[in-house]
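A.B. asks: With the sequence up front, the predicted model follows.
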Amino acid sequence: MTQSLSDLTQQMLDVARRAGADAADAIAVDGTSVSINVRAGSLEQADRSEGIEIGLRVLVGQRQACVSSSDTKPDTLAQMAERAVAMAKEAPEDPYAGLADPAQLATQTDSATLEMYDPSEEPDPATLQQDALRAEAAALANAGVSQVQSASAGYSRRRIHLAATNGFSAGYARSERGLSCVAISGTGTGMERDYDYDSRIFQSDLRDADDIGRTAAARAVERVGARKPATGAFPVLFDERVANALIGSLLQATNGTTIARGSGWLRDKLGEQVLPKGLSLVEDPHRKRTSGSRLFDAEGLPTARRAIVDDGVLTGWTMDLSTSRQLDMPSTANAARGTSAPPSPSVTNVALTQGAQSRDDLIRQMGTGLLVTSMIGSTINPNTGDYSRGASGFWVENGEITYPVNECTVAGNLRDMLMTIIPANDARTYLSRVVPSLLVEGLTLAGD
């Protein structure tokens, strides 16, 4: 494609105006992705995709509509705009729809400072395949591993540009390099599996393929002989790999869309204690080399660091312009969007205060209970916070891991659970969600 994304989005705005739109915004995404999967020492699957996707939102008064396409020819753009305007005229009025005021728009838009894009050459498919084969071989070198379910390596890059009739126009680029391995131990009905993976923006930061394969294998072998745990009320330690899901439930309950609808189990908790004193949950969209970083949101507003929970107290909601207007509060500049839908609120990078103790320290502290390393399924009541999930991991007796467990259910209420959490100090700080292992008191386990 010879036309720049900036020119393309401006062309979309021009045709929207000509078609009768009062206002409009446009997004263009030019992307490439490569994925290599190996199995039993041979290439199993190779995928590559590349292309451009565009999206246009038009506003006619307080009515809006969105259209998208992968065709960027001028005639197609004109047809898109005409369809969008016709759709908007038939849509119901939305008193909260609208673009940002020009005075609200971000002025710092050079995203190169965030280091979200690795400028090095795209890896050759043969290099990706070799990485995946190395991970598989390292896993199979463990005598306890019966097979490797999958070993994969991938690369992707995207260039994104946003523009609107209020004068905003800016773009950025993202890249990602990933590697994963899933190992299986045992045979027949005694099979157990576990995994390891890494995903980074810069190739130079990616963990070694051998290390990923060895870790996946060791985790799978540790699970040999898993059985159901006891039923009753016990402390539960959520391993760092899964603890993020607990904080994700809190973030979902503080999303402006949920609150604007009058739902969510935290809807009446603004300004109240939702985490233990001393713990904060901070969003920082400006962390370098982190996948969720951005200088501006999907509506062109400047992003900023903020505490969603400060010293245990819930301080605010996650909002875009529409939800902020509904709630009569300033936007938190958290709008995100794809090509086929209007903006909606979404968090960027978040970090929970880490504790002073290691995961092993918390295992000793919990006495008898469950260490959860994997979760499946989910039943969470969005209005009450009632929580139930399938889990597997390790049973702890007298502060020591005694045997692996599977096929159990962990249940409680998120309000109560989050008020008792004790964080470890093992969070991976390069992730977009930095959440350590979390010890939770008094959950209900359903096992035998």
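C.D. replies: All right, it came through fine. None of these values were measured; they are calculated from a predicted model.

A.B. asks: all contacts plus neighbour counts: C-alpha atoms, from now on.
C.D. replies: Will do.

A.B. asks: Okay, helices next: where are they in the stretch 101-250 of the chain?
C.D. replies: According to DSSP state H, counting those that start in this stretch, the stretch 101-250 of the chain carries its helices in the segments 125-140, 209-222, 240-253.

A.B. asks: Rebuild the ones you listed as JSON lines, extending it with mean neighbour count and distance to T32.
C.D. replies: As requested, those are arranged in JSON lines below (neighbours: other C-alpha atoms under 10 Å; distance: least, C-alpha to C-alpha, whole Å):
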{"stretch": "helix 125-140", "mean neighbour count": "23", "distance to T32": "13"}
{"stretch": "helix 209-222", "mean neighbour count": "23", "distance to T32": "23"}
{"stretch": "helix 240-253", "mean neighbour count": "19", "distance to T32": "28"}
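
A.B. asks: ok, now how distant is the residue of the chain most remote from its centre from A173?
C.D. replies: Ranked by distance from the centre of the chain (C-alpha atoms, centre = their mean), the top residue is R18, with 37.9 Å. Shown here: R18 relative to A173, a distance of 30 Å by C-alpha to C-alpha, to the nearest Å.

A.B. asks: dropping in the other structure now:
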Amino acid sequence: MTQNLSDLTESLIDAARRAGADAADAIAIRDDSQSIEVLKGKLEHAERSEGTEAGLRVFVDGRQASISASDTRPAMIDTLAQRAVAMARIAPEDPHAMIAPAEMLARTTEATALDLVDTARPDPAALEAMALEAEEAALAVSGVAQTQASGAAASYRDMHLATSNGFSGGYARTGYSLSTVAISGEGLSMERDYFGDSRTHLSDLMSAGEIGRRAGERAVERAGATKPPTGRYPVLYDERVSATLIGHLVAAFNGASVARGASWLKDAMGEQVLPKGLDLIEDPHRARTTGSRPFDAEGLATRRHVWVQDGQLTGWTLDLGTASKMGLESTASAARGLSGGPSPSVGNLALTQGGQSREQLLSDMGTGLLITSMIGSSINSTTGDYSRGASGFWVENGQISHPVNECTVAGNLRDMLMTIRPANDARTHLSRVVPSLLVEGLTIAGA
């Protein structure tokens, strides 16, 4: 019989009280996922995962400890709670560790309006058929020599959170994905690229044929890649990688980093961090979006935030503990896993889109680099110094000239972000809605 997650979390909290905890919270997650990979027209790998796990956090005399387990049988509940309390008794004091006061807790945990659950349950044969169709479409593109992998996956995830002062709520979400990696050329001249799609509802997923075709076309476009010249040039981050650039900004206004003094934005509250006219908005209530949730990992009701308004930084992302350290209030941004306490995080984000297409920005940049793929990362979180490996296409006179690889782009994030110009090509179904971004000048290390 399927274990009731609400009952499980309440049992953990009751056991924590019996073991001597002053307060506690518990989270339980049930996951049911399956994935299929095919290669050369045959099944290459199949995986199925199904189970329930739980995490318990206890508070004893100003100290806290967390414990997690995949064995959630009733006979183990008391044992887990006793271990957690014993750990807390020897933990260092933490004046900022707490559960949310009752008056701060979300009054409703309803997630129906978010439309995060699809009733579709494709079996392994259906997933295999999708992957095979995507592979076939990629191989049908002239110039594609082979595929590296084609995979399809489906998942159902249910979670429940409860606290010792009365909060109890949960929600579920489904996920479906399909992707293909295609290869052009042979030997040392091989180039690979990919395309994929991921949705909360199966009916929204792009067709397998379209996914395979795009992967194949991307791989063929990369044939004959060479190193770009070394120098300082404008760089256009393609929409498929532009969210990584904004991700560095988000990491810098994370309250945990700011509280430690380990952020290049630690003194930038109210200052210009993006060009005027640009907003960065978090909306945790977008329907059918992977980053949506009705409440955070401490039971606080999530809400819309404008983190950057007209280019100015307006706040830090905060959970209860981080907010306490900074003398502020939580922004209901807590996220957590099963084995540790909460930390600040953001979900759905959208950057203001521009009025020009990617092609128009290419024309404006003249000569420079269009980045479509990135590897590695060297980011100094304190200074904002930035260096990443990249590949993509060289642009001459506003037109794509030829593919390039094995280069590094470097600069300082504070300076880079102040020059960005967004295109209008962001895919609005993604959790991070960020268009292609033109950065005025970066140092490129190539040939």
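C.D. replies: Now that the structure is in, tell me what you want to look at. Keep in mind the model is a prediction, meaning the values are calculated, not measured.

A.B. asks: TM-score for this pair?
C.D. replies: The TM-score (TM-score structural alignment, normalised by the length of structure 2) is 0.99; 447 aligned residues with a C-alpha RMSD of 0.6 Å.

A.B. asks: follow-up on the earlier one: please, which helix or strand holds the residue farthest from the centre of structure 1?
C.D. replies: Following DSSP states H and E, the helix or strand that holds R18 of structure 1 is helix 5-19.

A.B. asks: Not counting that helix itself, show me its contacts.
C.D. replies: 23-30, 56, 58, 72, 77-78, 81-82, 85, 160-165, 169-171 (C-alpha atoms under 8 Å, 6 or more residues apart in numbering).

A.B. asks: what's the average per-residue distance for that helix once overlaid on structure 2?
C.D. replies: Taken over the aligned residues, the distance from helix 5-19 of structure 1 to structure 2 averages 0.5 Å (mean C-alpha distance after the TM-score superposition for structure 1).

A.B. asks: buried residues in the helix or strand hosting V58 of structure 2?
C.D. replies: Here V58 of structure 2 is covered by strand 42-60, with elements defined by DSSP H and E. Of the residues in strand 42-60 of structure 2, those with enough neighbours to count as buried (16 or more other C-alpha atoms under 10 Å) are L43, A46, T52, E53, A54, G55, L56, R57, V58, F59, V60.

A.B. asks: Name the next helix or strand downstream of that strand, please.
C.D. replies: Counting by DSSP H and E, the element after strand 42-60 of structure 2 in chain order, helix or strand, is strand 63-69.

A.B. asks: Just after that following strand, pick out the following helix or strand.
C.D. replies: Moving toward the C-terminus from strand 63-69 of structure 2, the first helix or strand encountered (DSSP H and E) is helix 74-89.

A.B. asks: So which elements touch that following helix?
C.D. replies: Applying 3 or more C-alpha pairs under 8 Å, 6 or more residues apart in numbering; DSSP states H and E, we find helix 74-89 of structure 2 packed against helix 5-19, strand 42-60, strand 63-69.

A.B. asks: Can you convert those into CSV and add a column each for distance to V220 of structure 2?
C.D. replies: Formatted as CSV, those follow (distance: least, C-alpha to C-alpha, whole Å):
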stretch, distance to V220 of structure 2
helix 5-19, 49
strand 42-60, 23
strand 63-69, 47
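
A.B. asks: Between the ones you listed, which one is closest to R260 of structure 2.
C.D. replies: For the helices and strands packed on helix 74-89 of structure 2, distance to R260 of structure 2 was read as C-alpha to C-alpha. The smallest value, 19.9 Å, belongs to strand 63-69.

A.B. asks: mean shift of the closest one relative to structure 1?
C.D. replies: Once superposed with structure 1, the aligned residues differ from strand 63-69 of structure 2 by a mean of 0.5 Å; criterion: mean C-alpha distance after the TM-score superposition for structure 1.

A.B. asks: All good on my end, thank you.
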